[in-house]
Structures are given as C-alpha cells and as structure tokens.
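# Pasting the sequence and the predicted model now:
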Amino acid sequence: MKTLAIETSCDETSIAVIEDGRKILSNIISTQIETHKKFGGVVPEIASRMHVEVISQILKNALEDANIGLNDIDFISVTEGPGLVGALLVGMSFAKALSYSLDIPLIGVNHIKGHICANYISHKNLEPPFIALVISGGHTYLVDVTGYDEYKVIGRTRDDAVGEAFDKVARALGLPYPGGPMIDKLSKVGNPEAINFPRVYLEVNSYDFSFSGLKTAILNYLNQMKQKNETITIEDVAASFQMAVIDVLSEKTFRLLNETKRNKLAIAGGVAANSGIRDIFTKKALEKGIELFIPDMNLCTDNAAMIGSAGYYSYISGKKSTLGLKVDANLSL
C-alpha cells in the first residue's frame, strides 16, 4: 500500500512515497535554511512563498525517484499541524487537490506523531508499546506510545522547547542560524563542567519541562562576564548549557521508563540529531537495559517520509479525513 506524503509545516518542502508505512520509495526534501539564515530565523511569509514555488517540482522528483505514477498512489498523507499556518496551508491545499483529482483518500497527520513514526522507518523491529521523547525546535514531549495510533502525553514543555532554547542561546553567543548544530559542534571541544547552569526539574514527580530559566541564566552569565570585562569561552558555555539540557531530559525520561516498566525508548525530532544527546542516552540505555531507538539523521529533521508512516497507521486503523480538513498551527498531540 503506497501513500504520497506531503510535509510543509515550517521551512522544508518535502514529498515522499512510502510503502506499507515503513519502506521509503522516495523522500525529497527542499530546505530553505540558506534563505532564512540571513534573517537569523524562519520568516513565515517567505517560507510559505518558497513552498509554493517548489512543491510541484518536488512532487515530480518524488514520483520519479519512486519510479511510479500518481495512479499508483493509494492515499494522500499530509501534515495538518502544528506548524506555521501559511506553510501548512500550502501543503494542505496541494494534498486536497491531489486527493480530489485522483479520487483517493486524504489523511491528515499530526507533525509530532510523524516524528515518532520516523523510528518505524529506521527500525523495522520497533513495535509499541514504548516511551517516546520528542525533542524539536518547537516541541518537547514525553509520550507513552501504547499502539501504532495511540499516544498518551505524559510530559511537555511549559515554555521554551529544547530546540528553541538551543537557537536562543546560540544567538546570544553570536552563532549563525540554525544554532543547534553549532552548539553541538562547540560542545565537543568545551568543558561541560566549566559552568554550573541550573537544572530545572519542576515539582517532585513532574514529567513536564521548562527551559526558559536555563536560557535566562545563560543570558545573565554572558552579561555579567561582559560587565566584568572577563573572557567568555563560548565552547565552555555551549558544553555546559548542553549538559544541563541533557541532564534534565535523561532524568525525566529514564524515571518514566522505570515507572511505566517500559523497556523501549524512541527519541524523535530535530534535536535527536544532537551527538551529545545520542551519546549519553545510548550509554544510559545500555546501563539500564533499555532498548534505544533513534531515527537515521536524515529522518530526524522535518521530512515527508515520517508523515507517510504516521498516515499509514492512521489509515489502516480506519481514520480518514474529508476535503473540509483544516490546518491547525497549534495542534496538540
């Protein structure tokens, strides 16, 4: 069963052809990073316009790579949210047009579910139940995945998402956009114990996250160092910040695994590409006897393949959308 999947939630235009939810026949991604870099972040209006400019060509490339035609597609999967409303509308309008003209079903997909389902593509042996840690530019979730289309949110960020905190700290350090990869790169040569930044765990037994206080602590540290005219070693700031984030993420995640008696953990989202997070979670999972799943690097960032996987599992569970489907920029899991 083949689905044509469309993802335009932010600044990547992506179309993929996925077979039976786990096999990639094609996965074309057109990124806008170089365009938005000069602005220090994604400009929504520009992102929407660029989606419109390239989406037809991306479809053509995806079909050519998969070596199939539109008539070979069984249904359409498309991101309905969360994301930038203008960007989402481009993908949704395109998906509806294809669904209507081909007379095949339309499946709206939650972008966060897509990130989790990226693990099904990279790991053919992964099956629910498992705990998922979703860490991306706009989202931070701890989720108990009880079925292929059954998700129970256990914890979420109360303010900044992990990726958002990375980008803001990078900007404060004068690093170029996107900041996350730069923080990760600098952390490899910095001392993670150089600066004792706060670890915010919130209430006892809480699985929610808060990273705004950590971000503020770093801004205060940078201002104080400048006022004292002291040298700022950005490698140490980056490493200390990253370790503070990892400590909070790992403490809550492995505590939840222990409490729920789950022995499988899947990490998902753009920040799952961070080498420090990958290394420490791999080490701790091995120590605690937890089976760890992390998507291939190209499936961590926004892509249509993950939307196709999530759409497949929604489709076989009996869910279908109508042409009245609307985008939701703030769609929750």
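Sure thing, it's come through. Residues are numbered from 1 along each chain as shown.
# CA atoms for contacts and neighbours, from now on please.
Noted.
# Now do stretch 59-68: distance to the chain's middle.
Distance of stretch 59-68 from its chain centroid, counting by Cα atoms, centre = their mean, to the nearest Å, is 25 Å.
# let me fix that: stretch 224-239
30 Å.
# Show the end-to-end separation of that stretch, please.
19 Å (Cα to Cα, to the nearest Å).
# cool, and stretch 266-286?
14 Å.
# Please apply the same query to stretch 288-308.
33 Å.
# Tell me which residues of stretch 250-266 come out buried.
Buried residues in stretch 250-266, counted by 16 or more other Cα atoms under 10 Å: 250, 252-254, 256-257, 262-266.
# tell me which element Leu89 falls in.
helix 85-102 (DSSP states H and E).
# If we ignore the residues flanking it in sequence, what's nearest Lys96?
Leu323 (6.2 Å; Cα to Cα, 6 or more residues apart in numbering).
# Provide the secondary structure category for the one you found.
Following DSSP: H, G, I helix; E, B strand; the rest coil, Leu323 is assigned to coil.
# can you map out the strands along the stretch 1-150 of the chain?
2-7, 12-19, 23-31, 75-81, 106-110, 130-135, 140-147, 150-156 (DSSP state E, counting those that start in this stretch).
# would you turn those into a markdown table with distance to Asn67?
Putting the strands of the stretch 1-150 of the chain into a markdown table (distance: least, Cα to Cα, whole Å) gives the following:
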| stretch | distance to Asn67 |
| --- | --- |
| strand 2-7 | 12 |
| strand 12-19 | 10 |
| strand 23-31 | 8 |
| strand 75-81 | 17 |
| strand 106-110 | 22 |
| strand 130-135 | 33 |
| strand 140-147 | 32 |
| strand 150-156 | 33 |
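# Pasting the second one now:
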Amino acid sequence: MSITVLGIETSCDETSAAILVDGVDLRSNIIASQIDTHKKFGGVVPEVASRKHLENVNPVILEALDKAGATLADLDAVAVTYGPGLVGALLVGVAAAKALAYALDIPLIGVNHLEGHISANFLVRPELEFPLLCLVVSGGHTDLVYMPHRGSYQLLGRTRDDAAGEAFDKVARAMGLGYPGGPLIDKLSKEGDPNAIKLPRAFLEEGSLDFSFSGLKSAVLNYLNRAGQRKEEVNKADLAASFQRAVVEVLVEKTFIAAQGCGVKTIMLAGGVAANRSLRERLLLRAAEAGCRVVFPPLDLCTDNAAMIACAGYYKYLRSDFAGLTLNAVPGLALGQDQYEGPENQGQMSLESRHKEKKI
C-alpha cells in the first residue's frame, strides 16, 4: 500500500506545499517565493513574511493537490516544519497542518527544518547507506552533522556567529549587489580572481569543528570602508571571488576533517548555500583526492521547499513518529531533539494504536 504525504513549509519566506508518494515519487512541489517582496528591504521582514504566508498557504496547498492529481482523501499524513525559523511564519504552516490532520483524521508529523534539508538528498538518492556526514549550509545555519543511522543526528560543529548564508547576504548588501546575496556573489565571482584580495580564514582553536564568519564579514566591510575613504575603485568581481573562496575553504576543510574523524565515506551537502557553484566544485575535488563520495540535491531542492519536508515526514511516518494537535512552533528547535509539547504529544501514537482508536 502506498503512502501519500502532504508536506508544508513556511519557516521563512517561501510558502511551499508538496505531495510525495512512498518517499521518492514527487508528484508536486509548489513554492510561492517572497523574494521580490523582501528585496526592497535588503532581507526578510518577519511580520511581512507571516502575512504573505497567510495569503498563500491555502492556495499553495490546493495547487499542490491539483498538480499531483490528488484529493485530500488521498492523504495518509501531513508533515509540517515546526522549527527552527521565524515564529510567526512557522505558526501559519503549523496551524494549517493541524487543521488538515484533525479534519481528515490522519497523522500530524512535525519536522525539523534542518532535517528537511538533509532529507532532500534522500529524495533523489534513497539508497544512501549510513553512517553519513552532512554539511548543512543556509542563511541561518552552518552545521556539521554526523548520522550513524536514519533519524539519529549528532552535531559535530556549528557556527558561533554568522551563518555562511547570512555572511553572503550581508557582504552582498555592503557591496551594493542586492538580495539574496548568495547567488549574486556566486555569479559575480566567476569574473574575479579569488586570490586578488587577502582575507582571513577563521579555523578557530585546534580540533574545533565550529565555524565563524563574523570576522571575515568585518574584514570585507573594513576593506570597502578604507577604499571609500581613499576614493579608490573596488573591483567587485575580485572581492566577491576572494570572499567566496575564504568561506568555501573553511567549509570544505572542516568537513573533511570531520569525515576522517568519523570514518565516513559519504558526505552530503544540504541547505540553500548547497547551490553554490564553488562549494560544490571544491567538495568534489577534495572527495576525489580523499577517496570519498560527495552528494548534493538538485538546485531546486537546495532552497526551502516542501518536498524535503514531505520526505522527512515519510520516514518519520514509517517509524510512527507522530505529533499531537498541541504541536507548536519552536523557533529555536535543535536538530535531533523533537520538542513536542503538551500531554497529547508526550505519548505519540503508534500506527497500530491509532488504528485501534479509529475503530472505537
């Protein structure tokens, strides 16, 4: 019997819904982006994002069902991002998912946004064997995660200040490139010399797998300020290439130190910055040298989307990892620590017990 999961994602500025069958058959993945709305502000405005989600969530869900040729009656479960993210944005998706789960009497599955990003790899490569190491790089997170088996996450390193994607956005804004910064810097860097401008690499103390990009960001801002004071023209392509190289070198180096320490032969890349051309190329180059394998999702599954949430939800469905209707948004949710709140969520029902309840 096939399992059909509706995924809902509203953690930041994309309203998305997807229909996924049996974990690999993606019937639809609809994304309503708010980039044009937030571009004039140079970044995401939480209150504006929440209001746009309210406008978009129902039409996006209906469009996902229509494109998949499915109806609400075909759904076996609804999976939704409940953290981490912007609390107002998360609440919109969680409320919609809870309403559907209650009305249809199907399981509600709470998904960690980072677990969703990691699961994007399983959408296209369900055969991946554990243990695995994943570098999660996005606007809000830069994490090295060891996965001894499915559903188990051990955080080896994380950013101590700015996430890599956040640094890209701030540097792009300082350079006058616009928003979102990552794709703009990546595109411009193709025209520049990555060795033209000397910028720092923060490897931190010996043995640390944590990241820090605040100092690098400050170095770029100082470079721009000094050039402005001296009325010197800045070669933006060289600066973009040099900045990107500084970020990528640290990400790649720490990833392979972690892989060697864990004895892992397969490395996954996930998150919005996983779309970065230079990061992909240097990871593949190092993997060839080290005899490892590097995999990453297609570009359309790197940024926030509901397909990855549905995939994570599918595997949680298989192990009967359900939430109750008191599920709440948890903006600071930690990876691997489900924080279902309330008595209904404390005793998550197994499939067998749930079916018994339905019969009664």
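Ah, there it is. Not measured: the values here are computed from a predicted model.
# What TM-score do the two superposed chains give?
The TM-score (TM-score structural alignment, normalised by the length of the first structure) is 0.98; 333 aligned residues with a Cα RMSD of 0.9 Å.
# burial measure for the aligned partner of Tyr82 of the second structure in the first structure, as a count.
For Tyr82 of the second structure, the aligned residue in the first structure is Glu80 (criterion: TM-score structural alignment). Using other Cα atoms under 10 Å, Glu80 of the first structure has 27 other residues around it.
# My guess is Glu80 of the first structure contacts Val327. True?
Yes - assessed by Cα atoms under 8 Å, Glu80 of the first structure is found in contact with Val327 at 4.6 Å.
# Give the residues shared as contacts by these two.
Residues touching both Glu80 of the first structure and Val327 (Cα atoms under 8 Å, 6 or more residues apart in numbering): 88, 92.
# still on that earlier bit, of all the strands of the stretch 1-150 of the first structure, which one is nearest Ala272 of the first structure?
Closest of the strands of the stretch 1-150 of the first structure to Ala272 of the first structure is strand 130-135, at 6.5 Å (criterion: Cα to Cα).
# Would you check the span in the second structure matched by the closest one?
Going by TM-score structural alignment: strand 130-135 of the first structure matches residues 132-137.
# contacts for stretch 201-216 of the second structure?
Contacts for stretch 201-216 of the second structure (Cα under 8 Å, 6+ apart): 142-144, 156-164, 167, 199-200, 243, 246-247, 249-251, 254, 258.
# And that stretch, end to end?
End-to-end distance for stretch 201-216 of the second structure: 7 Å, by Cα to Cα.
# What span of the first structure is it aligned with?
Using TM-score structural alignment, stretch 201-216 of the second structure pairs with 199-214 in the first structure.
# Which positions in the helix or strand hosting Glu357 of the second structure come out as buried?
Element membership of Glu357 of the second structure [criterion: DSSP H and E] is helix 351-359. Judged by neighbour count (16+ other Cα under 10 Å), helix 351-359 of the second structure contains these buried residues: Leu351.
# re the thing from before, between the buried residues of stretch 250-266 of the first structure, which is nearest Ala132 of the first structure?
Ala266 (4.7 Å).
# Let me know the distance separating the closest one from Val143 of the first structure.
10 Å.
# Overlap in contacts, these two.
Common neighbours of Ala266 of the first structure and Val143, counting by Cα under 8 Å, 6+ apart, are 131-133.
# Double-check Ser28 of the second structure against Leu62; I have them as touching.
No - look at Ser28 of the second structure against Leu62 with Cα under 8 Å: they stay out of range, at 10.9 Å.
# Between those two, which is the more surrounded one?
Ser28 (21 against 16).
# The first structure: which residue goes with the more buried one?
For Ser28 of the second structure, the aligned residue in the first structure is Ser26 (criterion: TM-score structural alignment).
# Would you tell me what the next helix or strand after the lengthiest helix in the second structure is?
The residue-count maximum for a helix in the second structure (DSSP state H) belongs to helix 236-262. Scanning forward in sequence from helix 236-262 of the second structure by DSSP H and E, the next helix or strand is strand 266-270.
# quick one: that next one aligns where in the first structure?
Under TM-score structural alignment, the match for strand 266-270 of the second structure is residues 264-268.
# Would you mind getting the average deviation of the matching stretch from the second structure?
Comparison of stretch 264-268 of the first structure with the second structure after fitting gives an average deviation of 0.2 Å (mean Cα distance after the TM-score superposition for the first structure).
# Thr15 of the second structure: what's its closest spatial neighbour, skipping adjacent residues?
Nearest to Thr15 of the second structure is Ala32, by Cα to Cα, 6+ apart, at 5.1 Å.
# OK, contacts around the one you found?
14-16, 56, 60.
# can you put these in JSON lines and add neighbour count and distance to Pro298 of the second structure?
JSON lines is the format used below for the contacts of Ala32 of the second structure (neighbours: other Cα atoms under 10 Å; distance: Cα to Cα, whole Å):
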{"residue": "Glu14", "neighbour count": "24", "distance to Pro298 of the second structure": "18"}
{"residue": "Thr15", "neighbour count": "32", "distance to Pro298 of the second structure": "19"}
{"residue": "Ser16", "neighbour count": "27", "distance to Pro298 of the second structure": "17"}
{"residue": "Asn56", "neighbour count": "19", "distance to Pro298 of the second structure": "25"}
{"residue": "Val60", "neighbour count": "21", "distance to Pro298 of the second structure": "22"}
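# any idea how far the residue nearest to the spatial centre of the first structure lies from Gly324 of the first structure?
Residue closest to the average C-alpha location in the first structure (Cα atoms, centre = their mean): Gly269, at 2.5 Å. Using Cα to Cα, Gly269 of the first structure is found at 29 Å from Gly324 of the first structure.
# Hmm, Arg150 of the second structure is touching Glu129, no?
No - taking contacts as Cα under 8 Å, Arg150 of the second structure lies outside contact range of Glu129: 9.3 Å.
# Could you tell me the end-to-end distance of stretch 287-304 of the second structure?
In stretch 287-304 of the second structure, first residue to last residue: 26 Å (Cα to Cα).
# Can you check which part of the first structure that stretch sits on?
Under TM-score structural alignment, the match for stretch 287-304 of the second structure in the first structure covers residues 285-302.
# Also stretch 325-333 of the second structure?
Counting by TM-score structural alignment, stretch 325-333 of the second structure corresponds to residues 323-331.
# Would you mind finding the match for Ala97 of the first structure in the second structure?
By TM-score structural alignment, Ala97 of the first structure lines up with Ala99.
# Show me what Lys113 of the first structure lines up with in the second structure.
That one, Lys113 of the first structure, aligns with Glu115 by TM-score structural alignment.
# Contact partners for that match?
309, 312, 335.
# now swap in Val17 of the first structure and tell me
By Cα under 8 Å, 6+ apart, the neighbours of Val17 of the first structure are 2-5, 24-27, 62-63, 66, 305, 308.
# That concludes my questions; thank you for your assistance.
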